[in-house]
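Student: okay, here's the prediction I keep looking at, along with the sequence it came from:
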Amino acid sequence: MTDRSTLAALAARLDVLESEAEIRRIQSRYMFLCDTPCPEFAVRDDADRVDAVLDLYTDDAIWEGVGDYYADQFGAVQGTAALRAHFERFWGTRTNPRLVLNAHYLTSEQIHVDGDNASGQWIHMQPWLFADGTGVLRSSRLNNRFRRDDGIWRVSRTRTENVFVATLPTNFADSYARTTVLMDE
């Protein structure tokens, strides 16, 4: 191997590693922004949250729920306007009883980079706790795609499939965060 080819090979390997890190950050940030209470200091309300989430997506992105359970619950939307409406519906719809905690945990990560395109698979788990003490534990598989446009990685498809939903015992959590101060200045 010549010095030039060695440097080119190292640069290609470095690009893959940096791309994987950026994709990991994007996917984790999406989940972070979906948590309740939203732990990001700069997000003052649900409109800010929707804007922050949409910044992670390409203009032609697809968000879809697939499989028997999620296809009926979520369906599929494509493009910025449709994604905005989807997220506004989700956060704009106040549950009764009110959702007081939702935290996302990602696991079983696989990221595959191919030039300016990539895919990633995860399993995620999330408890949902409501003001009346009821709750559910949800898990789903994510099979997402990412695209690098003008040097910036963004989500081009979110695809989620239900693994299970389990009802938690009433008052399952006797202590939980009602607000967050982690990102407070």
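Tutor: Thanks, I have it. Residues are numbered from 1 along each chain as shown.
Student: all contacts plus neighbour counts: C-alpha atoms, from now on.
Tutor: Will do.
Student: now the longest helix along the chain: buried residues?
Tutor: If you go by DSSP state H, the chain has its longest helix at helix 3-34. By neighbour count on 16 or more other CA atoms under 10 Å, the buried set for helix 3-34 is 16, 19-20, 23-24, 26-27, 29-34.
Student: wait, what's in contact with residue 47?
Tutor: Residues in contact with residue 47 (CA atoms under 8 Å, 6 or more residues apart in numbering) are residue 88.
Student: of the buried residues of helix 3-34, which pair is most distant in space?
Tutor: 16 and 34 (27.2 Å; CA to CA).
Student: what's the angle from the helix or strand that residue 60 is a member of to helix 3-34?
Tutor: Following DSSP states H and E, one finds residue 60 within strand 57-66. Calculated by axes from the mean of the first three to the mean of the last three CA atoms, to 10 degrees, strand 57-66 forms an angle of 60 degrees with helix 3-34.
Student: buried stuff in the next helix or strand after strand 57-66?
Tutor: Next helix or strand after strand 57-66 toward the C-terminus (DSSP H and E): helix 67-73. Judged by neighbour count using 16+ other CA under 10 Å, the buried positions of helix 67-73 are residue 70.
Student: just stretch 110-129 next, same as before
Tutor: 111-113, 117-129.
Student: adding another structure so you can compare the two:
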Amino acid sequence: MTIEERLARLEAESEIRRLKARYLNACDAKQADTVRACFTLDAVIDFEGMGVFNVDQLVGIFTEIAVNSPISDSHHGHNAEIEILSADTAKAIWNLGFTTYDPRTGQFRALSMFYHDEYRRTEDGWRISKTRSLARSALEGTAIEGKLSANWLLPTA
């Protein structure tokens, strides 16, 4: 591999890392337009337990559940394994730590999951063209008046 090819791969990896960070931060900041801009127009989004969506459906659900509510979320992507497949395609596996809290009910959830992503370079830069999340574990509970009640849930498969 030439030095130019190696540099192009490193730049692509860096751009994909920034894209994923932008997506996760936009989710936490409740920025629906930024979430939308992280995907290709024909993207396939498969969230285990929720269903398979296109970008418009994802943004609609995101707006309903997150943007129009007082729920606060925190997404943390870790341990990216990015593989550049060609000058314009890539794939990656990310470990996601996710917490959400609803101050109206005191309910919280802490999830651990893997994202399996595919990426495509577009005129506007790298975008997510396919994503699939697979749950690893979940902790659900309530925190009311200083009392904590929680259940550790493990996936069945």
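Tutor: Noted; the coordinates are in hand. Since the model is a prediction, treat every value here as computed from it, not as a measurement.
Student: still on that earlier bit, for the buried residues of helix 3-34 of structure 1, give me CSV that also has distance to residue 66 of structure 1.
Tutor: Putting the buried residues of helix 3-34 of structure 1 into CSV (distance: CA to CA, whole Å) gives the following:
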residue, distance to residue 66 of structure 1
16, 29
19, 27
20, 25
23, 22
24, 22
26, 21
27, 19
29, 22
30, 19
31, 18
32, 22
33, 22
34, 19
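Student: out of these, who's nearest residue 150 of structure 1?
Tutor: Looking across these and measuring by CA to CA, the closest to residue 150 of structure 1 is residue 19, at 13.4 Å.
Student: after the strand ranked longest in structure 2, next one along is what?
Tutor: Scanning structure 2 for the longest strand, with DSSP state E as the assignment, gives strand 125-144. Sequence order places strand 147-153 as the next helix or strand after strand 125-144 of structure 2, per DSSP H and E.
Student: quick one, that following strand and strand 125-144 angle?
Tutor: Calculated by the same axes, to 10 degrees, strand 147-153 of structure 2 forms an angle of 130 degrees with strand 125-144.
Student: and strand 147-153 of structure 2, what other elements does it pack with?
Tutor: strand 125-144 (3 or more CA pairs under 8 Å, 6 or more residues apart in numbering; DSSP states H and E).
Student: mind doing that once more with 10 Å?
Tutor: Helices and strands touching strand 147-153 of structure 2, by 3 or more CA pairs under 10 Å, 6 or more residues apart in numbering; DSSP states H and E, are strand 107-122, strand 125-144.
Student: orientation of the first one relative to strand 39-47 in degrees?
Tutor: It stands for strand 107-122 of structure 2. Using the same axes, to 10 degrees: strand 107-122 of structure 2 against strand 39-47 is 140 degrees.
Student: as JSON lines, the helices and strands packed on strand 147-153 of structure 2 with mean neighbour count would be great.
Tutor: Shown next, in JSON lines, are those (neighbours: other CA atoms under 10 Å):
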{"stretch": "strand 107-122", "mean neighbour count": "19"}
{"stretch": "strand 125-144", "mean neighbour count": "18"}
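Student: dump these into a markdown table; add distance to residue 53 of structure 2 as well.
Tutor: Shown next, in a markdown table, are these (distance: least, CA to CA, whole Å):
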| stretch | distance to residue 53 of structure 2 |
| --- | --- |
| strand 107-122 | 14 |
| strand 125-144 | 10 |
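Student: out of the ones you listed, flag the one nearest residue 35 of structure 2.
Tutor: Comparing these by CA to CA, strand 125-144 comes nearest, at 10.5 Å.
Student: wait, residue 152 of structure 1 sits on residue 116?
Tutor: Yes: counting by CA atoms under 10 Å, residue 152 of structure 1 does reach residue 116; the two are 9.4 Å apart.
Student: identify the contacts common to those two.
Tutor: Residues touching both residue 152 of structure 1 and residue 116 (CA atoms under 10 Å, 6 or more residues apart in numbering) are residue 19.
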